[in-house]
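Participant: compute the structure for the input listed below.
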Amino acid sequence: MELTYHRKGDYLFPNLTIQETEVQIGKYGMLRRTFLKEHKNSLYQSLLLTGKLNSHLEEIEKTAQKRLEVQIAKLLEKNPAPSKEENPMAWTAHMNSLTATAEESILTELVYS
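Facilitator: Down below sits the predicted model:
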């Protein structure tokens, strides 16, 4: 590995760049980043300095989305929703309740661990 330096006053500083690609990070990725910054700062700094932070957040986001879909499908099998055409407000309330239930476990297991 060859390093180049730039001079600032009497000191030489290495020209360091992080080779990390930009990724779309959604709700769960942003929540994970905030959790790492506030509660697991050493892990956050390690991931940031090694260039693995965005890939970690992207993986958390993908896993959380997949789990959310699977858990909502399982909850719908156990607790079928009322007819959307007959009672749209009850259907919306039911789906929101299922989403909140599934999301709570995802946040506990993936994001805040």
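
Participant: all contacts plus neighbour counts: C-alpha atoms, from now on.
Facilitator: Fine.

Participant: give the contact list for the most centrally placed residue in the chain.
Facilitator: Nearest residue to the geometric centre of the chain (C-alpha atoms, centre = their mean): residue 29, 1.9 Å. Shown in contact with residue 29 (C-alpha atoms under 8 Å, 6 or more residues apart in numbering): 57, 58, 60, 61, 111.

Participant: this one next, for a side-by-side:
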Amino acid sequence: MKLTYTETDGYLIPDLVLPETDTRPIGKYGELRRQFLKKHRPDLFDLMLLEGTLHSHLADVDTEARQMVEDTINQIARQQGVDEALKQADPLAWAGRMNAIKNAAEEVVLPDLLYGDALE
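Facilitator: Next up is the predicted model:
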């Protein structure tokens, strides 16, 4: 691989091109993972960025986190009897309980998945 340079104000700047990356959306959980890596694991963040694997890692984490949160929400809702009957009878109570269930599901799933060192 031959490295080329561009002269700018008397300085030679290398013409670096990052490898092609995944184009899947990152989403909420992928963005949370990105922020964590950038702040707490900058070495890993930079390495993945330079290797072109960061975006696909973030998209994978987002997909996995969404699925796990959704599964946990469904499981907790079934256990607590939050169903379509409650939604029809009292939509406001249903929405409040579903929000609480979603928050509980995220508290269970996200710490290890987004903030753990699953890569090592």
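
Participant: about what we covered before: now the contacts of residue 29 of the first structure in CSV, with distance to residue 18 of the first structure, secondary structure and neighbour count?
Facilitator: Supplementary listing: those in CSV, determined by distance: C-alpha to C-alpha, whole Å; DSSP: H, G, I helix; E, B strand; the rest coil; neighbours: other C-alpha atoms under 10 Å:
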residue, distance to residue 18 of the first structure, secondary structure, neighbour count
57, 16, helix, 22
58, 17, helix, 18
60, 21, helix, 20
61, 22, helix, 23
111, 24, helix, 21
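
Participant: tell me which two of those sit farthest apart.
Facilitator: Using C-alpha to C-alpha, the pair of the contacts of residue 29 of the first structure lying farthest apart is 58 and 111, separated by 11.9 Å.

Participant: stretch 94-106 of the first structure vs the second structure, average offset?
Facilitator: For stretch 94-106 of the first structure, the mean deviation from the second structure after alignment is 1.0 Å (mean C-alpha distance after the TM-score superposition for the first structure).

Participant: element containing the counterpart of residue 108 of the second structure in the first structure, please.
Facilitator: Across the two structures, residue 108 of the second structure finds its equivalent in residue 105 of the first structure, going by TM-score structural alignment. Assignment of secondary structure by DSSP states H and E places residue 105 of the first structure within helix 88-106.

Participant: list the buried residues of that helix.
Facilitator: For helix 88-106 of the first structure, the buried set under the neighbour-count rule, 16 or more other C-alpha atoms under 10 Å, comprises 91, 94, 95, 98, 99, 102, 103, 106.

Participant: fine, thanks again, bye for now.
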